[in-house]
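[1] Okay, predicted coordinates and the sequence, questions at the end:
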Amino acid sequence: MLRRKVFPTILGAASVLALGLPLALAQEGPPGITTQTVFKPFDPAAPACSPPPGLAKVLAFAQDNEREFMQGVDQGLAKAAKDRGLEYRRALANNDAAKGVEQVQLFLASKIGGLVAAPVDPASMSRSLQELIWSGAYVGTIVPPPATSLLNAPQYETGKVLAEAAAAYIKDKLGGKANVVILSHDSMEFLAPRFAAMRDVMKTLPDVKIVADISPSPVNKEGGFATMSTILQAHPDVDVVLGADTVVLGALAALEAAGKARPDQFLGGIDGEPEAVAAIKKGDGPYKASISLASPVFAYAMGQHAADWIEGKSIPQAMDILPVALTADFLAQYQADVADPASVYKDPKKRDLYLKMYGNICYDTRDQYVNFPWSSEAK
C-alpha cells in the first residue's frame, strides 16, 4: 500500500535526534566520474547485481518548489512507488536551499533506499547527495550532479526547438519583424544552453530586436509577472516572449493586466505545464507553443529505476528528456500520456518519444556515479 508523507520544516541534527533517528555519519566515499564522459546506450539486459543492504523500501522526493512542472514530478514518482510497492515520501523546500539540505539529511538518517532530488541550490546539496550515494541508496537528480542516475534534457536543442517555432511564426505572421523578450535562467548553468539557442536563432532574423534578456527573480509565475511589468514600462510593444512556462505565464498575466496582450503575439515556453497547455488549447490567445519535458513521464521512469536499484538491478546512469513541441495535433496524445505515465513506460514506441537512456550502473558499481554536469550534447 502506498503511504505518502509530506515532511514539515526540519530543524537539522537536533530534530533528527528528537525523532529517534541516528545521525548520519559523513564518511568519505569515492568521488564518482568527475570528467566529461560519453555513455553508451543503456543495456536493459545488463546483469543484475547485489541489492543495497540495510536500506528501507522507500522512495523520497526532495522537491524545490510547487511549480506545476514539479507537481508533475511528484505525481509520476508517487504512481511509480505505488506500482512497485514502495513507501513514498515528499519533502518540500519552498525555494529554501538550507531547508532542502536538512530534509535530505533526514532522509539519509532514516536509511531510505531511493531519492529523487530537484535542488534549490545544487552546490549546497551536493555533499548530502554524495552521502546518500555512499550509503548505497539510489539518487536520481533533475539536471545537476551528483547522481547514480542523472536526468537532463538536451538543453540547447530544447531552446532551439522553441526558438525555431517562434522564428517561423515571426516570418509567417509578423512580416519578419518582432520585439522579443527572453526570460532566461542563466544563473542555473545547466539550463543556460537553452537560452543561448534562443539568442542564436533570433540573431538569424535581421528585423528582430531582443528588447529584454533578463532572468526573473524568483523564477516562477510571480517573478515573470513582476519582470514583464517592468519591461513594459520601457518597451510597451512586445511581440514575442520566450522562457520557461512558469515565467512566461506570469508575463502573459502582466501583458493582460497592462492591456498589452494581443492574439497575434507569440508567447512560448518550456516544460509543458498544464496552464500553458490550456492556454494553447484556447487557440485564440497569445500563448502559441510549449516544449514538453513531460515531467510525470520521466518521473515515473525514475521511480521505476529506483525500485529496480533497490532490487539489485542495473539502471541507466543518465537519461535524456526529449523535447516535444506541443501542437494542436499532438495535445490530445500528450495529455493522455502524462495522465497515464505507466502505459508510456511499458510501451517502447511511446517511451522513445520522451526518453532516451544511457550507460549502466547498479549497487555493485555505484562508485561510477555521475559527478559532472552530464549532457548528451557534450562531445
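    Alright, I've got the coordinates.

[2] C-alpha from now on. contacts and neighbour counts both.
    Will do.

[3] all helices of the stretch 151-300 of the chain, in order?
    Remark: helices of the stretch 151-300 of the chain, listed N- to C-terminal, are 155-173, 192-203, 221-234, 245-257, 274-282, 295-310; assignment by DSSP state H, counting those that start in this stretch.

[4] here's the one I want to compare it with:
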Amino acid sequence: MTERNKDKELVSEYNGIKLTRRGLLSAGAAATVAAALARPSISWGQSNEINSSVKVPNTEMRFAASLGWTVWESGRHIVNGYRDAVEKLGGELTIADANYDVKKQADQILAFVESRPTAIFITPADAAAISPAVQKAVASGVPVFIGDSYVPGTTVTSTAMSNNFGLGSYPAQYIVDKLGGKGKVALVSLPSNESWDQRTLGAKSVFTRYPDIEIVSETAFALGGSTTPRQVVDQILTANPELDAIWCAWDGAASEGTLAIRASGRDVMITGIDGGRQSFEYIAAGSPFKITMAQSFYEMAYMNAFYAFEVANGRDAPRFVITPSYAVTQESLAGMEQMPDTYDQPGEAAKLGWQRVL
C-alpha cells in the first residue's frame, strides 16, 4: 500500500489519544509451550534487520524463515516469536522478508530448499500463489512449518494459525447485537489470501441469519494497490448515508476507517481483526472502532519453531494448531495505563484477565 511508510506519522487525535496510521497488515498446545519455554529478553530494537541471522551455540540446527511481510505490529510479533524461540532453544535462524511480493517469496523458499536447513518457516501473504513452491519444499524432505495461514494443496509438517472463520463471525455477531438485529452494514474484505477470505465468509454466515440486517456494500481491498483503506471507507460513507456499521477484515481498514467516520461526523461503528497497541489505543479512546479480534502472532511463530525442534529431535508435531484469539473492547482495556504489547505470548493474556474466545 502507498501508506506503508507512514506508520509513525501522526494523522489525528481522538479524546487526547494520538492516532497514527497503520496498515496491515490470530489451549493444550499453548499450555505445552508455556510450560516448556521461558521467553528470553529480546526486544525488536535489538534485532530489527531482515535477511540477518541469530546465532547461539547449537549451530547444528539451521532454520530459514520466508515471511510474507514483516511490517506493522503483526510482522514485528511474528519475527520476535521466531527469533525468541530459536534464541532459547538453540541454532541459527535466517529471515527473509518478501514484503508482499509473491514471486520473491516463492524464490526465497526454493533458495532455502537448496541450502538444506533443519526446517523452513513460512508466513504467506498469498498462500495459494506460493503453493507450488511450498509443494517443492515438502517434496524435498525438508520439514515445513506454516504460520498465520494454511497453504492449499500441500501437506506441510505443521501449521499454526487463528480460526479465521471465527475471527470474522465474532465481530459480525457483535455488530448484530449492538444494532438489535436491524440495520445497514458494509464490508471491507481482504480476499488476496484464502485464509483471510475466510473471515468474510464467517461474517456473512452471521449477517445472513438476520433478515433485518442489510449488507449494502462489500469492497474487496487489494493489497499493493493505489487506493488506501481510508479512501475506501470514505467512499462507503459517501455512498451510504444511512449506514450503521462497517465490518473490516483487518485492523488497517478499521483504524483508517475510524478517521474517516470521525471526519464525517457520522454515528457509525467499525470493527477490526488483528490486535496490537495501536488498535487498542483507538478502542480505549472511545472512538468508532469498537472491537478487534486480537490474534496471537507471536505464539504462531513460537509454535512453529518449538515443533520444528521437536521434529528435529525425533518427536511428533501436530498437523494443525489453532492459536488463541481474544475479543478486545473498551471494557477489556479499562484501567490500563499502557496498551498491552505482550498479550500474545503464552500466559500473558491471562495476566490481563483476558480469556480466549476462539
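    In hand now; what should we look at? The model shown is predicted, which means the values in this text are computed figures rather than measured ones.

[5] care to give me the TM-score?
    The pair, once superposed, lands on a TM-score of 0.71 when counted by TM-score structural alignment, normalised by the length of the second structure; 297 aligned residues with a C-alpha RMSD of 3.4 Å.

[6] Give me whichever of the helices of the stretch 151-300 of the first structure is most buried.
    Between the helices of the stretch 151-300 of the first structure, the one whose residues have the most neighbours on average, counting mean count of other C-alpha atoms under 10 Å, is helix 295-310 (a mean of 26).

[7] Off-centre distance for it?
    In terms of C-alpha atoms, centre = their mean, to the nearest Å, the centre of helix 295-310 of the first structure is found 14 Å from the chain centre.

[8] Show the contacting residues for the residue positioned nearest the centre of the first structure.
    Nearest residue to the geometric centre of the first structure (C-alpha atoms, centre = their mean): Ile142, 5.0 Å. With contacts defined as C-alpha atoms under 8 Å, 6 or more residues apart in numbering, Ile142 of the first structure is in contact with Val116, Ala117, Ala118, Leu150, Leu151, Asn152.

[9] try Gly140 of the first structure
    Taking C-alpha under 8 Å, 6+ apart as the contact definition, Gly140 of the first structure lies against Gly114, Leu115, Val116, Ala117, Ala147, Thr148, Ser149, Leu150, Leu151, Met302, Ala306.

[10] thinking again about what came up before, tabulate the helices of the stretch 151-300 of the first structure in TSV, adding columns for distance to Ala342 of the first structure.
    Rendered in TSV, the data for these read as follows (distance: least, C-alpha to C-alpha, whole Å):
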stretch	distance to Ala342 of the first structure
helix 155-173	24
helix 192-203	29
helix 221-234	30
helix 245-257	25
helix 274-282	19
helix 295-310	7
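
[11] Which one of those lies nearest to Lys99 of the first structure?
    helix 221-234 (21.2 Å; C-alpha to C-alpha).

[12] And the closest one, what does it pack against?
    Taking 3 or more C-alpha pairs under 8 Å, 6 or more residues apart in numbering; DSSP states H and E as contact, the helices and strands that helix 221-234 of the first structure lies on are helix 245-257.

[13] Tell me which stretches of the stretch 1-150 of the first structure form strands.
    In the stretch 1-150 of the first structure, strands defined by DSSP state E, counting those that start in this stretch lie at 4-7, 56-63, 87-92, 112-117, 138-142, 149-152, listed in chain order.

[14] Kindly reformat the ones you listed as CSV containing distance to Asp245 of the first structure.
    Putting those into CSV (distance: least, C-alpha to C-alpha, whole Å) gives the following:
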stretch, distance to Asp245 of the first structure
strand 4-7, 26
strand 56-63, 18
strand 87-92, 21
strand 112-117, 21
strand 138-142, 17
strand 149-152, 17
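
[15] Out of those strands, which gets nearest to Lys173 of the first structure?
    With C-alpha to C-alpha as the measure, strand 149-152 is the member of the strands of the stretch 1-150 of the first structure nearest Lys173 of the first structure (33.3 Å).
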